[in-house]
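Q: below is the structure, and that's it, no one-letter string:
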């Protein structure tokens, strides 16, 4: 795995959005070597293959999120499985990373938020696009800085985080996560907080409400639809939790 030294963006940086798309192929796909002059976010939703640059290869797999540097690159997706991925291409006035790629692990507390930001970029117009990309860059680089100074997340907590990511529509209980991790609930709460600097109950709330905000903004759903999707008994209960995280009711986003 290539680790990257990051160079943080500043208020003087200029972001320019060049394009992006969600790509779906029923069979494998080969993108031949070419020089890409801009940075890219690449999210592989499903599929497997290789990201190839001179002298280095990175295996691609489901739910893999990368920040890619400019340069010559080649991508081969396995022809035995359908391929689904999203990319966002942009330029910035400085190098963001000093290596060819940075892999954002699925266990990152920002992973789902980043996916939502990248998908919402495809629906933004005008200046809003650059603002969304800048937010995604900030979250990505913030995570790389944390990588250098904090210990790896406990594998049992990582398992719970991955489970949360796959079940954002469910009102998960801390006891369920503790059982999944093979820990007592008090042990799980203690180790979770030590790993994430936040308690599991607070993390569940924040993650689900960020998810709710993304689908309200990007899918055109009504507040009542999202409340039902997230398995709240009433719209009032959903709105109360949403306001607790975002500081305003979900109707203000519409």
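A: Great, that's in hand. It should be emphasised that the depicted structure is a prediction, and the values quoted were computed from it without experimental measurement.

Q: rest of the way, CA atoms for contacts and neighbours
A: Will do.

Q: tell me the secondary structure for the closest residue to residue 64 other than its chain neighbours?
A: What sits nearest to residue 64 in space, not counting adjacent residues and going by CA to CA, 6 or more residues apart in numbering, is residue 44, at 5.1 Å. The three-state label given to residue 44 by DSSP: H, G, I helix; E, B strand; the rest coil is strand.

Q: putting a second one here so we can go through both:
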């Protein structure tokens, strides 16, 4: 994997957006390799004690491997794949991969009025190490954020920054799930949603899923309807159709490839469901969207 990082110059047009992206990247650190990469700006490097303090928020997602994290408010602890490190401005911290494993990390640094409000209202620096239950979704959001960070278009910074609150929303959902009784209706629905999101290429066996979650199908369906307003199959189709627009637009899959990637029985059924949801066929929607983007 090729490492990538970008540090954004000040953009007056983005100052009032509420979320301002400052830097982002992804890097693979091989076992025994030096860390961090000396190519980062000096203000981002760790000092002789292995510490640093930033004037921005950061989200650091450990996608693979393991390592160590320590901060002003958190004693030294081990982190591993799926761990998310939240960095708060003005607080010293240090982290690094374990020499015998290395790691792959993705990160984004940010500021802004809305960012500050959300970070202080919903997260705490004394609980700055989280274990996400949605690693595939977080990875996908970083994929898209980094895609837009590469682009040289008007509004690039705002488009890239829009992925930050989505990442934080998943982390907040993880926290809420941990505080719910494991067998409550809300917890069952949260776990069902996570299972659906992790296998969008398949049509879920809802009866089997209910059994895995430790409840009857009738309770599962009732809980799902009450918590989401949708029946389980309706909800699954909804998230698949939303994902299909991303596959068509950003991954450049054909209509048939998109239908197959999302586990639809046929292109006809996929196209009919797409048109019912969005008012036009996949081909028509993509053509209109491409024209509007020119």
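A: Ah, there it is. Since the model is a prediction, treat every value here as computed from it, not as a measurement.

Q: got a TM-score for the two of them?
A: After superposition, the two chains reach a TM-score (TM-score structural alignment, normalised by the length of the first structure) of 0.73; 240 aligned residues with a CA RMSD of 3.7 Å.

Q: residue in the second structure paired with the residue nearest to residue 64 of the first structure?
A: For residue 44 of the first structure, the aligned position in the second structure is residue 62, judged by TM-score structural alignment.

Q: quick check: its match touching residue 102?
A: No. Residue 62 of the second structure is not in contact with residue 102 according to CA atoms under 8 Å; the separation is 10.5 Å.

Q: who has more neighbours out of those two?
A: residue 62 (25 against 21; other CA atoms under 10 Å).

Q: ranges for the strands of the second structure?
A: 4-7, 20-29, 57-71, 77-80, 83-87, 93-97, 103-111, 129-131 (DSSP state E).

Q: mind putting these in TSV, distance to residue 284 of the second structure included?
A: Output for these, formatted as TSV (distance: least, CA to CA, whole Å):
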stretch	distance to residue 284 of the second structure
strand 4-7	35
strand 20-29	33
strand 57-71	36
strand 77-80	44
strand 83-87	39
strand 93-97	47
strand 103-111	35
strand 129-131	40
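
Q: measure residue 175 of the second structure to residue 275 of the second structure for me?
A: Distance, residue 175 of the second structure to residue 275 of the second structure, using CA to CA, to the nearest Å: 36 Å.

Q: ok, and for stretch 72-86 of the second structure, which residues are buried?
A: 78-86 (16 or more other CA atoms under 10 Å).

Q: alignment lookup: residue 106 of the first structure to the second structure.
A: Match for residue 106 of the first structure (TM-score structural alignment): residue 133.

Q: check contacts around its match.
A: By CA atoms under 8 Å, 6 or more residues apart in numbering, the contact set of residue 133 of the second structure is 82, 174, 194.

Q: of these, closest to residue 264 of the second structure?
A: residue 194 (19.1 Å; CA to CA).

Q: give the contact list for that closest one.
A: 133-134.

Q: and for residue 106 of the second structure, nearest residue in space, chain neighbours not counted?
A: Leaving aside its sequence neighbours, residue 106 of the second structure sits nearest to residue 26 (CA to CA, 6+ apart; 4.1 Å).

Q: now check the first structure for the residue matching the one you found.
A: In the first structure, residue 26 of the second structure lands on residue 22 (TM-score structural alignment).

Q: separation between the residue lying closest to residue 25 of the second structure once chain neighbours are set aside and residue 222 of the second structure?
A: Nearest non-adjacent residue to residue 25 of the second structure, counting by CA to CA, 6+ apart: residue 5, 3.9 Å away. Counting by CA to CA, the gap from residue 5 of the second structure to residue 222 of the second structure is 46 Å.

Q: just residue 278 of the second structure next, same as before
A: Going from residue 278 of the second structure to residue 222 of the second structure by CA to CA gives 27 Å.

Q: compare the two and say which is more crowded by neighbours.
A: Between residue 278 of the second structure and residue 222, residue 222 has the larger neighbour count (other CA under 10 Å), namely 15 against 12.

Q: corresponding residue for residue 238 of the first structure in the second structure?
A: So, by TM-score structural alignment, residue 238 of the first structure is matched to residue 270.

Q: quick one: residues contacting its match.
A: If you count contacts by CA under 8 Å, 6+ apart, then residue 270 of the second structure has 259, 264 around it.

Q: which non-adjacent residue is nearest residue 46 of the first structure?
A: Nearest one to residue 46 of the first structure, counting by CA to CA, 6+ apart, is residue 62 at 4.4 Å.

Q: which residue in the second structure aligns with the one you found?
A: Match for residue 62 of the first structure (TM-score structural alignment): residue 81.

Q: enumerate every residue touching its match.
A: 62-66 are the contacts of residue 81 of the second structure under CA under 8 Å, 6+ apart.

Q: what about the helices in the stretch 51-200 of the first structure?
A: Remark: helices assigned in the stretch 51-200 of the first structure by DSSP state H, counting those that start in this stretch are 111-121, 127-149, 155-166, 174-181, 185-196, 200-218.

Q: hey, which of those helices is tucked in deepest?
A: With neighbours defined by mean count of other CA atoms under 10 Å, none of these is more surrounded on average than helix 111-121, at a mean of 21.

Q: got the contact list for that helix?
A: Contacts of helix 111-121 of the first structure (CA under 8 Å, 6+ apart): 41, 43, 86-88, 104-105, 129, 132-133, 135-136, 139-140, 165, 207, 210-211, 214, 217-218.

Q: cool, stretch 99-108 of the second structure as well?
A: Contacts to stretch 99-108 of the second structure, defined as CA under 8 Å, 6+ apart, come from residues 21-33, 58-67, 97, 142, 164.

Q: how about a cut-off of 7 Å?
A: 23-32, 58-66, 97 (CA atoms under 7 Å, 6 or more residues apart in numbering).

Q: just tell me what residue 119 of the first structure corresponds to in the second structure.
A: Residue 119 of the first structure maps onto residue 143 in the second structure, by TM-score structural alignment.

Q: so what's the counterpart of residue 152 of the first structure in the second structure up against?
A: The alignment partner of residue 152 of the first structure in the second structure, by TM-score structural alignment, is residue 180. By CA under 7 Å, 6+ apart, the contact list for residue 180 of the second structure reads residue 187.

Q: show me what residue 165 of the second structure lines up with in the first structure.
A: Using TM-score structural alignment, residue 165 of the second structure sits opposite residue 137 in the first structure.

Q: show me what contacts that match?
A: Residue 137 of the first structure neighbours (CA under 7 Å, 6+ apart): none.

Q: please tell me how far it sits from residue 95 of the first structure.
A: 12 Å.

Q: again, but for residue 238 of the first structure
A: Taken as CA to CA, the span from residue 238 of the first structure to residue 95 of the first structure is 41 Å.

Q: so which residue is smack in the middle of the second structure?
A: residue 138 (2.3 Å; CA atoms, centre = their mean).
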